[in-house]
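Colleague: With the input below, show me the fold.
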Amino acid sequence: MTDLAMAVVAANGKVGSAVVREAVGRGIDVTAVVRHQNTTPAQHVLIKDLFDLTAADLKPFDVVVDAFGAFKLEELPEHMTSLKHLADALSYSKTRLLVVGGAGSLYINPEHTQELKDTPDFPQAAYPLSKIMSRSLEQLRLREEVRWTYVSPAANFVADGPRTGKYLLRGEEYSTNENGESTISYADYAIGMVDEAVSGDHIHQRISLIGE
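Modeller: Alright, predicted model coming up:
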């Protein structure tokens, strides 16, 4: 049991709902922020569009998890505008912002000048989304007045994968486990996200999570 108060934005989505389930299972007080009827086990519900959220809406929470996702080509810019909106609402606030990020922006060299999305084998279908999410991260890095943490998953992010209860915490660079794999289930990613919500160990940092 913990006194942490968490809001999960876009809680009805696959990643958002996984985070809600994990957090509720640990006794965390969770509010699902959804546009329509809540489908998660969160104890509280705020029915409101992300773009209508205000600083007052988010003030009661210790942590806000941004699980927003847009995948249609014409909607991809909303990754930038939605993150900016949340960052603006949390500007100079004690509330931490944890962002469900992407793997495409992970660096592949020690100098941090090349990203996974720019490698020859990166799936071209995923490139537009990865590009806009990378730009979103760049903008987030400039927000020193926001207590943000950006959490990238492994390259293979498996929606229906099992909850093994294990994950590896890594940093800014693309990495693999001892089997040479970069993969993690939504359920195990949610464990890492909730661990970070509880600890607050990586403010103003991007971290990555991969499965053992």
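Colleague: contacts and neighbour counts: CA atoms only from here.
Modeller: Will do.
Colleague: Run through the helices of the chain in chain order.
Modeller: Here the chain has its helices, by DSSP state H, at 14-25, 55-58, 78-89, 127-141, 186-199.
Colleague: looking at those, which is closest to Val34?
Modeller: Counting by Cα to Cα, Val34 lies closest to helix 14-25 out of the helices of the chain; the figure is 10.1 Å.
Colleague: Could you tell me how many residues sit around Val151?
Modeller: For Val151, the count of nearby residues is 26 (other Cα atoms under 10 Å).
Colleague: So Met133 is in contact with Met80, correct?
Modeller: Yes. Judged on Cα atoms under 8 Å, Met133 makes contact with Met80 at a distance of 7.2 Å.
Colleague: Between these two, which is the more surrounded one?
Modeller: Met133 (23 against 18).
Colleague: can you tell me how far that one sits from Leu83?
Modeller: Met133 is 10 Å from Leu83, where distance means Cα to Cα, to the nearest Å.
Colleague: distance of Val15 from Asp88?
Modeller: With Cα to Cα as the criterion, Val15 and Asp88 are 23 Å apart.
Colleague: neighbour-wise, which of those two wins?
Modeller: Of the pair Val15 and Asp88, Val15 is the one with more neighbours under other Cα under 10 Å, namely 23 against 16.
Colleague: shouldn't the more buried one be in contact with Met193?
Modeller: No. In this structure Val15 lies outside contact range of Met193 using Cα under 8 Å: 10.3 Å.
Colleague: Second chain to compare with the first, below:
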Amino acid sequence: MDTPGFPPESRPFCVAHQAGLDVLRASRADWLYVSPAGDFDHNGDRSGHYRVAAHLHPEDRISYADFAIPLIDEAVDGRHPHEHLLISSS
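Modeller: Take a look at the predicted model:
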């Protein structure tokens, strides 16, 4: 959020989501927090692949169809409990 090129109009949204993530991290709940790439493309085609990243750039993208894949993978396998996953296809 504090990097050059980050859209200032997105900051309040991201600050609020960070606060929610902080609440989850402090809880005893079983949780997974998943964030799509900055270019979350509802018209994009399904490529069938995705990557989990430590950091994303605003220009990274993922289609809705590709974003569904890690959600299903996690629902079935649950490999990332208590983690924040950043998902991109680029």
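Colleague: rewinding a little: Gly211 of the first structure is nearest to which of the helices of the first structure?
Modeller: Set against Gly211 of the first structure and scored by Cα to Cα, the helices of the first structure come closest in helix 186-199, at 7.2 Å.
Colleague: the inter-axis angle of that closest one versus helix 14-25?
Modeller: Helix 186-199 of the first structure and helix 14-25 meet at an angle of 60 degrees, taking axes from the mean of the first three to the mean of the last three Cα atoms, to 10 degrees as the criterion.
Colleague: Could you give the number of residues near Ala125 of the first structure?
Modeller: Other residues within reach of Ala125 of the first structure by the criterion other Cα under 10 Å amount to 8.
Colleague: corresponding residue for it in the second structure?
Modeller: Residue pairing (TM-score structural alignment): Ala125 of the first structure is matched to Glu9 of the second structure.
Colleague: now its match: how far from Val15 of the second structure?
Modeller: Applying Cα to Cα, one obtains 11 Å for the distance of Glu9 of the second structure from Val15 of the second structure.
Colleague: Now which residue in the first structure aligns to Ala37 of the second structure?
Modeller: Using TM-score structural alignment as the criterion, Ala37 of the second structure maps onto Ala154 of the first structure.
Colleague: Kindly report the same for Gln18 of the second structure.
Modeller: Taking TM-score structural alignment for the superposition, Gln18 of the second structure sits opposite Ser134 in the first structure.
Colleague: quick one, what contacts the residue nearest to the spatial centre of the second structure?
Modeller: If you average the C-alpha coordinates of the second structure and look for the closest C-alpha using Cα atoms, centre = their mean, you land on Ser35, 1.3 Å from that point. With contacts defined as Cα atoms under 8 Å, 6 or more residues apart in numbering, Ser35 of the second structure is in contact with 84-87.
Colleague: now do Val158 of the first structure
Modeller: With Cα under 8 Å, 6+ apart, Val158 of the first structure has these contacts: 183-186.
Colleague: switch the cut-off to 7 Å
Modeller: Residues counted as contacts of Val158 of the first structure (Cα atoms under 7 Å, 6 or more residues apart in numbering) are 184-186.
Colleague: By neighbour count, which of these wins?
Modeller: Within these, most neighbours by other Cα under 10 Å means Ile184, with 27 neighbours.
Colleague: Return the residue of the second structure aligned against that one.
Modeller: For Ile184 of the first structure, the residue aligned by TM-score structural alignment is Ile62.
Colleague: how much space between Tyr174 of the first structure and Ala155 of the first structure?
Modeller: Between Tyr174 of the first structure and Ala155 of the first structure the distance is 8 Å, computed by Cα to Cα.
Colleague: same question but for Val100 of the first structure, I mixed them up
Modeller: As defined by Cα to Cα, Val100 of the first structure lies at a distance of 13 Å from Ala155 of the first structure.
Colleague: One more: Leu97 of the first structure?
Modeller: Applying Cα to Cα, one obtains 22 Å for the distance of Leu97 of the first structure from Ala155 of the first structure.
Colleague: Count the neighbours of Lys84 of the first structure for me.
Modeller: A count of nearby residues for Lys84 of the first structure, using other Cα under 10 Å, gives 17.
Colleague: Good, wrapping up.
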